[in-house]
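**Q** pasting the sequence and the predicted coordinates here, then a few questions.
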Amino acid sequence: MSINQNFTHFLSQSDAIGQGLFMLLLSMSVASWYFIVVKAWQGFTVRRRSQHFLTQFWNAASLDEVAENLNQHRDEEPFSHLTYHAINATRHHAIHGTQRLQEAGSAGEFLTRAIRRVIDEETAKLEWGLTALASIASTAPFVGLFGTVWGVYHALLGIGQSGQGSLEQIAGPVGEALIMTGLGLAVAIPAVLAYNDCVRSNRLLLAQLDAFAHDLFAFLTTGSAINAMPESNGQLRKPALAVVGEQ
């Protein structure tokens, strides 16, 4: 008998618990691949938009130009989101001062809180779906194993009632029951690989975002300017942080 025939025969011989475990594994597989596809697309989109924004940011003549571009074409990605709220926080504190508890502290402290809040929001966005992937990866093998144990129990029970205990009578039902273990592993392995890849990608992106936040904080609190340094071919290199004066 082929695997498909064994599997079909196993389902036809299973009771409600066995079929329910199979439906549970099927649901976990569908959910796992949904998160895998969505997270892969989101990661690709975020990296592409972030690279585009950073290129525009470092080639901008001033932060005013960056702020104007953000107001006109605001991208929903971590770096532009952080820049938009950091610039708005600086302007807000300059206008309103410390009139409310929300603006308490110096301009640098208020900006730091705004930056931390945005980074926390972006971290939560990046971690969306990871709990589900981790749960599926850790529980799917045990669900499959439980299905196997339940299937073997019913197979041996049927063999005992028939009174035929030959190898041919045992190997078929037990082999069919072992399919559930394979299904559990088939569900868990992609979830594990996707989870590890997402965690690594998020860690790298957040490290870049944290480094960018330090540069942005220096721009907004020390009066730094972006100096474009032309190369010999007339194109612009990535500008350096040039401090022009303390506020």
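**A** Received the coordinates, thanks. Keep in mind it's a predicted model, so treat the numbers as computed, not measured. Numbers count the residues shown, from 1 in each chain.
**Q** please make it C-alpha for all contacts and neighbour counts, starting now.
**A** Fine.
**Q** quick one: the helices in this structure, in order.
**A** 3-13, 16-58, 63-72, 78-96, 107-126, 130-162, 167-177, 179-222 (DSSP state H).
**Q** Arg237 is nearest to which of those helices?
**A** For the helices of the chain, proximity to Arg237 was assessed by Cα to Cα; helix 16-58 is nearest, at 8.5 Å.
**Q** got the angle for the closest one vs helix 78-96?
**A** 60 degrees (axes from the mean of the first three to the mean of the last three Cα atoms, to 10 degrees).
**Q** remind me what helix 16-58 packs against, helices and strands.
**A** helix 78-96, helix 130-162, helix 179-222 (3 or more Cα pairs under 8 Å, 6 or more residues apart in numbering; DSSP states H and E).
**Q** before we move on, back to that, using CSV, lay out the helices of the chain together with mean neighbour count.
**A** Formatted as CSV, the helices of the chain follow (neighbours: other Cα atoms under 10 Å):
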stretch, mean neighbour count
helix 3-13, 15
helix 16-58, 16
helix 63-72, 15
helix 78-96, 19
helix 107-126, 17
helix 130-162, 19
helix 167-177, 17
helix 179-222, 18
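**Q** can you put the ones you listed in a markdown table and add distance to Ala242?
**A** What follows is those, written out as a markdown table (distance: least, Cα to Cα, whole Å):
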| stretch | distance to Ala242 |
| --- | --- |
| helix 3-13 | 67 |
| helix 16-58 | 13 |
| helix 63-72 | 13 |
| helix 78-96 | 18 |
| helix 107-126 | 18 |
| helix 130-162 | 40 |
| helix 167-177 | 69 |
| helix 179-222 | 9 |
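**Q** and here is the other one:
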Amino acid sequence: MLLAAAPAAEENPYGIKAALEEGGPIAWATFGILVGMSIFTFYILFTKLLQQNKIMAQANKVRANFWNAGSLKEAATKLEKKSAYRAITEDAVLAMDQHGKLTDPVEQHDWLHGSLERSKNAIGNRLQEGLAFLATTGATAPFIGLFGTVVGIYRALIKIGASGQASIDAVAGPVGEALIMTALGLVVAVPAVMAFNWLQRRNKAIMEDLSAFTTDLHGYMMSDGRVKPALGAPAKTATAKPATTAPGAAAATRNAPKPS
């Protein structure tokens, strides 16, 4: 004897799918825009985190090995080919080589400083790529959701006017669509704002490290390698223990007259 199949569960008439179908093309378009913005937000977040972590790892290698090399070219070879710090070093070496070819005299200090700043700013611009989209998403997603809310409320008012009474079954669909759009706008906007602020803070820390490196590199090149940054913790100065004084000598010292 075969068991009768259980009847399929009825679809929720007030779920998100039913609300979108109730809203029609406008609701689906608003939903699609918000979902697309959310996908790109997390894509930018993960790709920028990978980029930032890579540069931070390069900074650790610079602290460990760069300043122990005999020359800048040797130090640059210890870094990865696509390292931000290697790009700055190679630009600095190229700037020093090009300085002697200038027909209009320019101070070597100013020429090298400008080259280092230009190279550092180029890396900073690459770090900022994509963050404008996060800021735009955080600012506009609530308003896009609000647009869907307004459309849902408008459809609810039309149903009320057509039916002549504000019954729950007449307005539940459009009002549900309006609330869903409001929630989606906030769900998309909040992660985008948090990701933007977090990535901006990490970029600031990276740029501070790059600024310190360019300053150290500038001093190193202007002093022909005699000026280097202090590496590691400074050595502790040993405190000398007081010498043991014989009892007789100590008594004589106590009884000695004090200088006037």
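**A** Noted; the coordinates are in hand. Quick caveat, the model's predicted, so the values are computed rather than measured.
**Q** superposing both, give me the TM-score.
**A** Scored against TM-score structural alignment, normalised by the length of the first structure, the superposed chains reach a TM-score of 0.81; 225 aligned residues with a Cα RMSD of 2.7 Å.
**Q** work out the gap between the strand or helix carrying Ala249 of the second structure and the centre of the chain.
**A** Using DSSP states H and E, Ala249 of the second structure sits within helix 247-255. From the chain centre to the centre of helix 247-255 of the second structure is a distance of 68 Å (Cα atoms, centre = their mean, to the nearest Å).
**Q** now do the buried residues in it.
**A** Residues of helix 247-255 of the second structure classed as buried by neighbour count (16 or more other Cα atoms under 10 Å): none.
**Q** what does that helix correspond to over in the first structure?
**A** Alignment note (TM-score structural alignment): helix 247-255 of the second structure is unmatched in the first structure.
**Q** is it possible to get CSV of the helices and strands packed on helix 16-58 of the first structure that adds distance to Arg48 of the first structure?
**A** Output for those, formatted as CSV (distance: least, Cα to Cα, whole Å):
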stretch, distance to Arg48 of the first structure
helix 78-96, 12
helix 130-162, 21
helix 179-222, 12
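**Q** closest one to Thr112 of the first structure among those helices?
**A** helix 179-222 (7.7 Å).
**Q** mean deviation, that closest one versus the second structure?
**A** Mean deviation of helix 179-222 of the first structure relative to the second structure after superposition (mean Cα distance after the TM-score superposition for the first structure): 0.8 Å.
**Q** which secondary structure elements does that helix contact?
**A** Using 3+ Cα pairs under 8 Å, 6+ apart as the test, helix 179-222 of the first structure ends up in contact with helix 16-58, helix 78-96, helix 107-126, helix 130-162, strand 240-243.
**Q** and these as CSV, adding distance to Ala191 of the first structure?
**A** As requested, these are exported to CSV (distance: least, Cα to Cα, whole Å):
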stretch, distance to Ala191 of the first structure
helix 16-58, 6
helix 78-96, 25
helix 107-126, 16
helix 130-162, 5
strand 240-243, 42
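**Q** figure out which of those is closest to Ala194 of the first structure.
**A** helix 16-58 (6.2 Å).
**Q** equivalent range in the second structure for the closest one?
**A** Counting by TM-score structural alignment, helix 16-58 of the first structure sits on residues 25-67 of the second structure.
**Q** in the first structure, what residues pair with stretch 90-98 of the second structure?
**A** Stretch 90-98 of the second structure maps onto residues 84-92 of the first structure, going by TM-score structural alignment.
**Q** who's in contact with the matching stretch?
**A** Contact with stretch 84-92 of the first structure is made by 67, 70, 107, 110-111, 114-115, 118, 216-217, 220, as judged by Cα atoms under 8 Å, 6 or more residues apart in numbering.
**Q** repeat that for 10 Å
**A** 63-64, 66-71, 74-75, 78, 80, 83, 94-95, 97, 103, 107-108, 110-118, 213, 216-217, 219-221 (Cα atoms under 10 Å, 6 or more residues apart in numbering).
**Q** that's all I had, so thanks and see you.
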